[in-house]
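S.K.: Sequence plus predicted model, see below.
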Amino acid sequence: MFINQEDAIRPSLKGKRIALAFFENSTRTRFSFEIAARNLGAQTLNFSASSSSLSKGESMIDTIRNLEAMRVDAFIIRHPSSGSAEMIGKSTDKHVINAGDGSREHPTQALLDIFTLREYFGSLEGIKVMILGDILHSRVARSNIFGLTTLGAEVAVCGPATLLPVDTSRLGIRIFSQLDEALGWADAAIVLRLQLERATGGYLPSLQDYSFTFGLTDERLEKIKKHLPVLHPGPINREIEISGNVADRIQPPGFSQSMLLEQVTNGVAVRTAVLELLISPQPDT
């Protein structure tokens, strides 16, 4: 998608160059950042690790420094290694936005999830949010736990014991081992993508076993007899962590309301705000 600067919503970043440095695959996050940047009038540079000098042995830091020498004003970093965004931030004086680093954090995903829930409930104070799935490896879970609890929500996690961090209780959240009990407690649910390799990595007996025990289905939602907004950061594994019917249900009546596409739409708005707050020239105070 190409947006002319004349068509920009608010060209506050006109003349700025933003590098989308994605060292792992992404669809929603990368495109929403790109649309957000172009909406603000910025130029975007799309970086592909597989076709860059990294494939010839260049270090990540040298790559960033070379891009910086091309007068890049900000970096949006997605990397499979935890702590990578922080390391890059210490090696440059340009803005660095973490678009997901390993299993550590995904701040803008949490912001858009929080925004989506706040639109729905009006306020997050006292709202009970249950995060379901692979908490151990989820950067989305960590960022959401920090953000939601900061804003006064009650947070719980639910999943197999093998996919829960050993220090979960230190985060000040509830832990459920039974999904039906967790659903009965919750006002909203965030379902996490199950990385399919977990079934062969010794964490789970099988994908079928996980789906039977922790998959979010109509049958489970009908048991609790209440309306439940359902979020998912994507991409989804249909009929594993969430049924296709639950993922696609958009409007009541019913026992759930899928917020998945609203999350995608809100991702552009939230990332637009992040870019403008961080990068646009601020008036003198």
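M.R.: Ah, there it is.
S.K.: Going by C-alpha atoms from here, please, whenever you check contacts or count neighbours.
M.R.: Fine.
S.K.: In the helix or strand Arg38 falls within, which residues are buried?
M.R.: Assigned by DSSP states H and E, Arg38 belongs to helix 28-39. By neighbour count, with 16 or more other CA atoms under 10 Å as the criterion, the buried positions of helix 28-39 are 28-30, 32-39.
S.K.: And the helix or strand following that helix, how far out from the chain middle?
M.R.: Downstream of helix 28-39, the first helix or strand assigned by DSSP H and E is strand 43-48. Centre-to-centre, strand 43-48 and its host chain are 20 Å apart (CA atoms, centre = their mean, to the nearest Å).
S.K.: Could you do stretch 66-78 as well?
M.R.: Centre-to-centre, stretch 66-78 and its host chain are 22 Å apart (CA atoms, centre = their mean).
S.K.: Contacts for stretch 55-70, please.
M.R.: Residues from elsewhere that reach stretch 55-70, judged by CA atoms under 8 Å, 6 or more residues apart in numbering: 19, 49, 53-54, 88, 91-92, 94.
S.K.: Against that first model, consider the following:
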Amino acid sequence: MTLTLASIKERSLLGLYDLSKNEIESILDRAAYWEAQPTKLTPVLKESFIANMFFENSTRTRFSFEMAEKRLGAQVLNFAAAASSMEKGESIYDTVRTLESMGIDAGVIRLKPIGVLPQLAAKLNIPLINAGDGNNEHPTQALLDLYTMRKQFGSLQGLHVAIIGDIQHSRVARSNLWALQKFGAKVSFCAPETMQAPELAAHASYISMEEALQADVVMMLRVQLERHTNRLMKFADDYREQYGLTVERAGQMKKHAIIMHPAPVNRNVEIDDELVECESSRIFPQMSNGVPVRMAVLERALK
């Protein structure tokens, strides 16, 4: 299969900021197609080799991509930076170019540094799919979030989505913001002052926890406890008291509202244990929806 440079760029998924509403909608529609398939294995990508290149730790996203790849019949190569020559000082670019030289057809990539991904994409001759880059974007997470909301409400138009937590360091918040606004949804943020991203205030307003509980979708973000190791217990308790979705606070939500979370969940910190799988929660369905969404993204990259 020969891809032109323009085609490679179109088939890559680096973020949702520049992706059109129609393109996002086509991915969601194709995800619905894959979810409806009665068989788990449909080998439309059986001649494709895909490398999962994770330069930052991941469990759920990597396994979700691998499940999607194998359901499409692709040949999968898994790369983890901790077990590689990255420890010997090899650059991210050299590692990715090495895999490209060996004949992979597409790469799924997660990395910490911001700005590296578009530079890589410009130099490579294979489509790249962003599995999370720094605190910039996490497009497939936002796509599965939109897919989950669309299944619940039928349409995204007019929905109020409140995103609560560490907005400053959240690529999930950014990708959801860019995508949801294209569909006419209202996005609000709720965060402690130290966790706000001032540059996003022009795109979404910061509201109180009480206001956030009146949204149609209450999306909790993972509290990055590793940033607060010196005072972990006090921080966790304080955070839950002020910004955690407690059982009491959940009682203030609208009857039709749903709870979402990108996971992993810090139970009894950002959300009470008994709410994780309550009737309003869509946390585990989100994870299920991630597989057909990523199948659609992979098929788009290699169709």
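M.R.: Structure received. All figures in this text were calculated on a predicted structure; none of them were measured in a lab.
S.K.: Just give the TM-score of the two.
M.R.: For this chain pair, the superposition-based TM-score is 0.88 by TM-score structural alignment, normalised by the length of structure 1; 265 aligned residues with a CA RMSD of 1.9 Å.
S.K.: Find me the equivalent region of the helix holding Arg38 of structure 1 in structure 2.
M.R.: Using TM-score structural alignment, helix 28-39 of structure 1 lines up with residues 60-71 of structure 2.
S.K.: What of stretch 119-136 of structure 1?
M.R.: Under TM-score structural alignment, the match for stretch 119-136 of structure 1 is residues 151-168.
S.K.: got the residue ranges for the strands in the stretch 201-303 of structure 2?
M.R.: Ranges of strands in the stretch 201-303 of structure 2, per DSSP state E, counting those that start in this stretch, are 205-206, 217-220, 258-260.
S.K.: Just put those strands in a markdown table and tack on mean neighbour count and distance to Lys303 of structure 2.
M.R.: Below are the strands of the stretch 201-303 of structure 2 laid out as a markdown table (neighbours: other CA atoms under 10 Å; distance: least, CA to CA, whole Å):
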| stretch | mean neighbour count | distance to Lys303 of structure 2 |
| --- | --- | --- |
| strand 205-206 | 18 | 39 |
| strand 217-220 | 25 | 33 |
| strand 258-260 | 23 | 31 |
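S.K.: mind checking which of the ones you listed is nearest Val172 of structure 2?
M.R.: Closest to Val172 of structure 2 of the strands of the stretch 201-303 of structure 2 is strand 217-220 (CA to CA; 10.3 Å).
S.K.: ok, and what's touching the closest one?
M.R.: 159-165, 212, 245, 257-262, 270-271.
S.K.: Counterpart of Ser12 of structure 1 over in structure 2?
M.R.: The equivalent of Ser12 of structure 1 in structure 2 is Val44 (alignment by TM-score structural alignment).
S.K.: What's the match for Thr213 of structure 1 in structure 2?
M.R.: When structure 2 is aligned by TM-score structural alignment, Thr213 of structure 1 is paired with Gln242.
S.K.: longest single helix anywhere in structure 2?
M.R.: The single longest helix within structure 2, with elements called by DSSP state H, is helix 283-302.
S.K.: Report all helices and strands that that one contacts.
M.R.: Packing partners of helix 283-302 of structure 2 (3 or more CA pairs under 8 Å, 6 or more residues apart in numbering; DSSP states H and E): helix 5-11, helix 21-36, helix 60-71, helix 139-153, strand 258-260.
S.K.: matching residues in structure 1 for the second one?
M.R.: Mapping helix 21-36 of structure 2 onto structure 1 (TM-score structural alignment) gives no aligned residues.
S.K.: Off-centre distance for that helix?
M.R.: Here helix 21-36 of structure 2 is found 16 Å from its chain centre; the criterion is CA atoms, centre = their mean.
S.K.: Take the strands of the stretch 201-303 of structure 2 and write them to a markdown table, including distance to Val76 of structure 2.
M.R.: Shown next, in a markdown table, are the strands of the stretch 201-303 of structure 2 (distance: least, CA to CA, whole Å):
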| stretch | distance to Val76 of structure 2 |
| --- | --- |
| strand 205-206 | 42 |
| strand 217-220 | 32 |
| strand 258-260 | 30 |
